[in-house]
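S.K.: Next input, structure requested:
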Amino acid sequence: MSPSGADEREPRSVPPGGAEGGAPPDPIAAAAAAEACAARADDELDKVLAHRDTPVPSLDELRAALQWAFEKEEVEPALLDRFAEHARFVLTGNQSMNLTAIVAPREVAAKHYLDCWRATRLLPLMGRKLLDLGTGAGFPGIPIALSEPHASVTCLDSARKRADFVGTSIAALGLRNANAVWARGEEHLARNKYDLVFIRALSSVRENVRLLRKVRHALKDLLLFKGPSWSREVRAGEREAERLGFKLDTVWEHELPGEMGQRALLVYRAPGAQGER
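M.R.: Below you'll find the model as predicted:
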């Protein structure tokens, strides 16, 4: 999703010889930069092709991985069955689309499903209207919709292929409390209000609140899924968040099993919640 705060200045022509007011570009440096860029592109292509060459795990393999990831949690076996069904759908789609770089069953179970499910332990979601902003392959929206059937979940993405894939996933799972939307987040929030917006793997705290600045009164709570560098992100974005009326309310740090790293859930009270509590 493109930030609403993108620079909209008129394009300016660059004079012959390189950037404005500077010396002509060094051809050796330019060639090295081009080579490095090409190498990065090759690396990304290799990753995509590697995903497509990886066999899709069976439902039994995914179910066993989920059992391992949720071993210390109180969760209904039927929910893990549903997670396994969705995981196989995503990994099958990943053979033809670049949906996720996480393909090993235990990593899928912990990094996608356990991480998303834990948000349902932190916040009361029953009866609330939720928006998954930048849903990608459907995370965290679909696991949350499966976990909390009495919440209404909208999974939004600005890329039509991803939004269509998530819509197909929702239909395949028979989910009645979720829907997929293809739109820009700012435009959608200008027309719709939500109790909670959650964002996962979509830029920094500072960029997230900036992205929502024009529509911040359309939401009550903002939930950000973050990794181990969350405290640095919070400090870097603190001034911007306060200026825009986002108040950090709760931080919940948790560990993923198998030494897969630390995660954090950050809850910000948004301007749309003014006058509550």
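S.K.: switch to C-alpha atoms for all contacts and neighbour counts from now on
M.R.: Noted.
S.K.: What segments of the stretch 51-200 of the chain are helices?
M.R.: Applying DSSP state H, counting those that start in this stretch to the stretch 51-200 of the chain gives helices spanning 59-69, 77-93, 105-107, 115-117, 119-122, 141-147, 160-173, 185-191.
S.K.: Next, the buried residues of the last one.
M.R.: This means helix 185-191. Neighbour-count burial for helix 185-191, counted by 16 or more other CA atoms under 10 Å, picks out 185, 186, 188, 189.
S.K.: Now do it: everything it contacts.
M.R.: Helix 185-191 is contacted from outside by 1, 4, 133, 134, 156, 157, 158, 211, 212, 214, 215, 218, using CA atoms under 8 Å, 6 or more residues apart in numbering.
S.K.: do the second one as well
M.R.: Outside helix 77-93, the residues within contact range by CA under 8 Å, 6+ apart are 56-59, 62-63, 66-67, 99, 103, 108, 113, 137, 143, 146-147, 169, 173.
S.K.: can you redo the contacts of helix 185-191 as TSV with distance to residue 260?
M.R.: Shown next, in TSV, are the contacts of helix 185-191 (distance: CA to CA, whole Å):
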residue	distance to residue 260
1	28
4	34
133	25
134	23
156	28
157	27
158	29
211	29
212	31
214	36
215	35
218	35
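S.K.: And this one, please, so the two structures can be compared:
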Amino acid sequence: MTACDQRSVRSLISAGCRILGVPLSGEALSLFEQYGEFLAKWNRRLNLTSLHAKKDLAVLHFLDSLLVLKTLPLNAQSLLDVGSGAGFPGMVLKIAQPHLNVFLLDPNPRKMVFLKRLSSHLGLAGVYFLPTPIQELPLESFSRAFHAVVSRALSLREEQMRKIQKLLSCNGLFISMRGPGSFGDALNSPHFKLASYWAGYLPLLPVYRRVLGYTAAHERRHELHDAIS
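M.R.: Here you go, the predicted model:
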């Protein structure tokens, strides 16, 4: 076992953020440490993650989630995390950016219970829970509601992509997190165009990741056509 393997989740995240150039407050680091401990306890009965080693948890969940900050618009106030699972990346982004209103969407009731308990345990405000598939999210409540929608390692169907297009605010960003796979514009949807791109290795582990940001394509033209017709 190396010295890196014996370090705390907090120190691993702190070291990784310095490498990534992502600033974090001491309070955020403390909350991440509590998050890791809380997840470890709940994971014994809910199997929320297959990662157990502190280094894997810190790098492959927390630091990986923080990569979203490489493309997240600076003025973003609301974010929807599609398929939040154990809170990655949505809950992590809330801790890193306390001003964000974060909506965690996951149809799994057991995971939703965990997310609610975690939010309460960490004393977070501005976190909202949506226990539903994205295709059932009501547009009358959430049309153009989000400055950013993020999906981490989740394969979305075309009907779901059309829904995301309608959920994004004007100039909003859909952020897709991907592994090595194919390069370039990896999102095969006519509803979006690539607007931002980050690629590189995670700190402390040789894992290659890409974070791609998309804006809705031809949105004005579609809305004008609808208004005329």
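S.K.: Mind checking how well the two chains overlap by TM-score?
M.R.: Overlay of the two chains. TM-score (TM-score structural alignment, normalised by the length of structure 2): 0.81; 209 aligned residues with a CA RMSD of 2.5 Å.
S.K.: In strands only, show me the contacts of helix 185-191 of structure 1.
M.R.: Among the contacts of helix 185-191 of structure 1, DSSP state E puts 133, 156, 157 in strands.
S.K.: List buried residues within those residues.
M.R.: So, by 16+ other CA under 10 Å, the buried ones in those are 133, 156, 157.
S.K.: The first one matches what in structure 2?
M.R.: This means residue 133 of structure 1. Residue pairing (TM-score structural alignment): residue 133 of structure 1 is matched to residue 82 of structure 2.
S.K.: these two touch, right, that match and residue 108?
M.R.: No. Under the criterion of CA atoms under 8 Å, residue 82 of structure 2 makes no contact with residue 108, lying 12.0 Å away.
S.K.: which residues does the residue positioned nearest the centre of structure 2 contact?
M.R.: By CA atoms, centre = their mean, structure 2 has its centre lying nearest to residue 89, at 3.1 Å. Shown in contact with residue 89 of structure 2 (CA under 8 Å, 6+ apart): 61, 62, 64, 65, 66, 68, 81, 152.
S.K.: List just the nearest of those to residue 188 of structure 2.
M.R.: Among the contacts of residue 89 of structure 2, residue 152 lies closest to residue 188 of structure 2 (CA to CA), at 16.0 Å.
S.K.: Over in structure 1, tell me which residue corresponds to that closest one.
M.R.: Aligned partner of residue 152 of structure 2 by TM-score structural alignment: residue 200.
S.K.: swap in residue 98 of structure 2?
M.R.: With TM-score structural alignment as the criterion, residue 98 of structure 2 matches residue 149.
S.K.: just checking, its match touches residue 177?
M.R.: Yes. With contact defined as CA under 8 Å, residue 149 of structure 1 reaches residue 177; the gap is 6.3 Å.
S.K.: coming back round to it: could you redo the buried residues of helix 185-191 of structure 1 as CSV and give each row distance to residue 265 of structure 1?
M.R.: What follows is the buried residues of helix 185-191 of structure 1, written out as CSV (distance: CA to CA, whole Å):
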residue, distance to residue 265 of structure 1
185, 21
186, 23
188, 24
189, 22
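S.K.: mind checking how far stretch 242-253 of structure 1 is from the chain centre?
M.R.: 18 Å (CA atoms, centre = their mean, to the nearest Å).
S.K.: for the residue opposite residue 44 of structure 2 in structure 1 once aligned, what are its contacts?
M.R.: Under the alignment (TM-score structural alignment), residue 44 of structure 2 pairs with residue 95 of structure 1. Taking CA under 8 Å, 6+ apart as the criterion, residue 95 of structure 1 is in contact with 51, 52, 53.
S.K.: ok, residue 95 of structure 1 to residue 103 of structure 1 distance?
M.R.: Residue 95 of structure 1 is 11 Å from residue 103 of structure 1, where distance means CA to CA, to the nearest Å.
S.K.: Overlap in contacts, those two.
M.R.: residue 51.
S.K.: quick one: residue 137 of structure 1 from residue 189 of structure 1, how far?
M.R.: Relative to residue 189 of structure 1, residue 137 of structure 1 is positioned 21 Å away (CA to CA).
S.K.: Hmm, I typed the wrong one, I wanted residue 152 of structure 1.
M.R.: Counting by CA to CA - residue 152 of structure 1 and residue 189 of structure 1 are separated by 15 Å.
S.K.: Repeat that for residue 62 of structure 1.
M.R.: Distance of residue 62 of structure 1 to residue 189 of structure 1, given as CA to CA: 35 Å.
S.K.: And residue 212 of structure 1, by the same measure?
M.R.: 9 Å.
S.K.: returning to that earlier point: derive a ChimeraX selection command for the buried subset of the contacts of residue 95 of structure 1.
M.R.: To isolate the buried members of these in ChimeraX, using 16+ other CA under 10 Å:
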select :51,52
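S.K.: who touches the counterpart of residue 178 of structure 1 in structure 2 in this structure?
M.R.: Aligned counterpart of residue 178 of structure 1 in structure 2: residue 127 (TM-score structural alignment). Residues in contact with residue 127 of structure 2 (CA under 8 Å, 6+ apart) are 94, 101, 102, 103, 104, 119.
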